[in-house]
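Undergrad: What follows is a predicted structure for the sequence shown.
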Amino acid sequence: MKITKLGHSCLLVEESGARILVDPGAFSAFEGLTGLSGVLVTHQHFDHVDVEKLRALLAANPDATLVVDPGTAEQLSAAGIPGARTLGDGDTLDVAGVEVCGFGRDHAPFHADAPNIVNTGYLIAGRLFHPGDALAVPGFEVEVLAVPIVAPWSNIGQTVDFVRAVKPKVAFPIHDAIIVPPAYGIFDNTVQGLGPEGTTFRRIDDEPLEV
């Protein structure tokens, strides 16, 4: 498996001949990609799905299967982008021979009084888990974990506890476009230093991860 980070929470996952793009949001650079087998969207926030850029991406990849959470399916249909496959908690879908499993129902809460939205995390090929915007601990083993390293809905202690609970073999940071690069180390070093024994934590911004 080859995992290329395209900014923020956007990942290009290449596995067994399939090319799967996850969370093509406004803070990510995925324009011009072709040959995609699937496009996965965890939830409807603009930093995880840029609707207009998605429209162009699908036009350039007519054979790609679009897989989204239930809330995003309604949003895209209203925007004139029909045909999305909906994946929820416990659902499984084959994307060009690669198994994609859905996990979780809710976006991490911002505040007790704020309305919440649906969020589906994805386990890809039984190896890589992309949680979207949630820190819900899955009830299955995770080999490679994409870690939302900083967010307005979490603190660094919650992030550390999430990585400790999941105990992946390899972890790397996502959801970091909202801070300046010189601040990466504040978050990365904390998670790395307090993370579980046996987990390798590394940044993959400049070099794809091959596992």
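TA: Right, received. Where do you want to start?
Undergrad: For the rest of this, base every contact and every neighbour count on C-alpha atoms.
TA: OK.
Undergrad: how near is Val191 to Gly32?
TA: 33 Å (C-alpha to C-alpha, to the nearest Å).
Undergrad: Ok, Gly121 next?
TA: Taking C-alpha to C-alpha as the measure, Gly121 falls 25 Å from Gly32.
Undergrad: which of the two has more neighbours?
TA: Gly121 (31 against 9; other C-alpha atoms under 10 Å).
Undergrad: Give me the nearest residue to that one, chain neighbours excluded.
TA: Pro131 (4.0 Å; C-alpha to C-alpha, 6 or more residues apart in numbering).
Undergrad: Let me see the contact set for that neighbour.
TA: 42, 103, 120-122, 146-148 (C-alpha atoms under 8 Å, 6 or more residues apart in numbering).
Undergrad: And for Phe140, the neighbour number?
TA: Around Phe140 there are 9 other residues, counting by other C-alpha under 10 Å.
Undergrad: try Ile178
TA: Number of residues near Ile178 (other C-alpha under 10 Å) recorded here: 12.
Undergrad: what's the answer for Leu76, then?
TA: 19.
Undergrad: A strand includes it, no?
TA: No - counting by DSSP: H, G, I helix; E, B strand; the rest coil, Leu76 falls outside a strand, being helix.
Undergrad: dump the residue contacts of it.
TA: By C-alpha under 8 Å, 6+ apart, the residues touching Leu76 are 51, 82.
Undergrad: okay, pairing it with this:
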Amino acid sequence: MKLTKYTHACVRLEKDGQVLVLDPGTFSETGKALDAAGAVLVTHEHGDHIDVPAVVSALRDNESLLVFAPGGVAAKLRTEAPFAESRIRDVEPASAFTAVGFDVQTFGGQHALIHPQIPVVANIGYLIDSNVYHPGDSFVIPDGIGVRTLLVPVHAPWNKVGEVVDFVIGVRAAKAFPIHDALLNETGLGLIEGHVKRLGAKYGTEYIHLSSGDSVEV
């Protein structure tokens, strides 16, 4: 399976001629990410994880495109794209389904706390083909199953470095790659990645930096 990272939280997976995209948000190159996509998985409603106009446009241009998202996101998309209502699916935590040949399991349920006065929204973490785990904006660890490839939210208003490291240690995937890094400059990213790489290695996780547009086989 080919994994391509786009800016911030957007990741594109390709396998057997099929394309699955996670979190095509407003910080990312949604046009490139969504090109020829068969399905989109959305973790939660924040704009840096879903560019609603871009996804609506993709649904209009690609009549076979499916979108899977938490109920509130799905409802908004149905309002914005009534012509694609049957192709927009609600997703709940602790469920499993298949999207264009990719096996998907879901975890979590809530966005990590930013501040007590900021409402918590629904958030779904997705495990693809028992391999790639995208947690969205949370540090929920999949229960009862191993993760081979972890996508790590390295920086956000809701996390700190120690929590990032503990998440990597807790999941113990063989490999880890960064997501959620658009708010960092090069210096800040290098500092955080240094901690994650050094401490993660003690527990068997190889952390590898990816820039936007970089691809790896996983």
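TA: Thanks, I have it. It should be emphasised that the depicted structure is a prediction, and the values quoted were computed from it without experimental measurement.
Undergrad: follow-up on the earlier one: just checking, which of the contacts of Pro131 of the first structure belong to strands?
TA: Judged by DSSP state E, the contacts of Pro131 of the first structure include 103, 121-122, 146-148 as members of strands.
Undergrad: Who wins on neighbours among these?
TA: Gly121 (31 neighbours).
Undergrad: so that residue makes contact with Ala136?
TA: No - if you go by C-alpha atoms under 8 Å, Gly121 of the first structure and Ala136 don't touch, sitting 9.1 Å apart.
Undergrad: can you pull out the strands in the first structure?
TA: Along the first structure, the segments classed as strands by DSSP E run 2-5, 11-15, 18-22, 38-41, 65-68, 85-86, 92-95, 98-103, 121-124, 128-130, 144-148, 170-174, 200-201, 209-210.
Undergrad: Share the number of residues neighbouring the equivalent of Gln192 of the first structure over in the second structure, please.
TA: Residue pairing (TM-score structural alignment): Gln192 of the first structure is matched to Lys197 of the second structure. For Lys197 of the second structure, the neighbour count with other C-alpha under 10 Å is 18.
Undergrad: distance of Lys197 of the second structure from Gly125 of the second structure?
TA: Applying C-alpha to C-alpha to Lys197 of the second structure and Gly125 of the second structure gives a distance of 22 Å.
Undergrad: which ones are touching the residue nearest the centre of the second structure?
TA: By C-alpha atoms, centre = their mean, the second structure has its centre lying nearest to His134, at 4.1 Å. By C-alpha under 8 Å, 6+ apart, the contact list for His134 of the second structure reads 22, 125-127, 150-152.
Undergrad: Check His180 of the second structure too.
TA: The contact partners of His180 of the second structure, taken as C-alpha under 8 Å, 6+ apart, are 8-9, 152-156.
Undergrad: give me that answer again for 6 Å
TA: Going by C-alpha atoms under 6 Å, 6 or more residues apart in numbering, His180 of the second structure touches 8-9, 153-154.
Undergrad: so which of those residues is the most crowded?
TA: Within those, neighbour counts (other C-alpha under 10 Å) peak at Ala9, which reaches 29 neighbours.
Undergrad: My read is that that one contacts Ile179, right?
TA: Yes - using C-alpha atoms under 6 Å, Ala9 of the second structure is in contact with Ile179, at 4.9 Å.
Undergrad: Give the equivalent position in the first structure for the residue nearest to the centre of the second structure.
TA: Under TM-score structural alignment, His134 of the second structure pairs with His130 in the first structure.
Undergrad: For Pro182 of the first structure, see how far away its match is.
TA: His130 of the first structure is 24 Å from Pro182 of the first structure, by C-alpha to C-alpha.
Undergrad: do Pro109 of the first structure as well
TA: The spacing between Pro109 of the first structure and Pro182 of the first structure, counted by C-alpha to C-alpha, is 27 Å.
Undergrad: again with Thr86 of the first structure
TA: 38 Å.
Undergrad: re earlier: of the contacts of Pro131 of the first structure, closest to Phe140 of the first structure?
TA: Nearest to Phe140 of the first structure, judged by C-alpha to C-alpha, of the contacts of Pro131 of the first structure is Phe103 at 10.0 Å.
Undergrad: List the contacts of the aligned partner of the closest one in the second structure.
TA: Under the alignment by TM-score structural alignment, Phe103 of the first structure pairs with Phe107 in the second structure. If you count contacts by C-alpha under 6 Å, 6+ apart, Phe107 of the second structure has them with 93-94, 124-125.
Undergrad: Using neighbour counts, trim these to the buried set.
TA: Among those, those classed as buried by 16 or more other C-alpha atoms under 10 Å are 93, 124-125.
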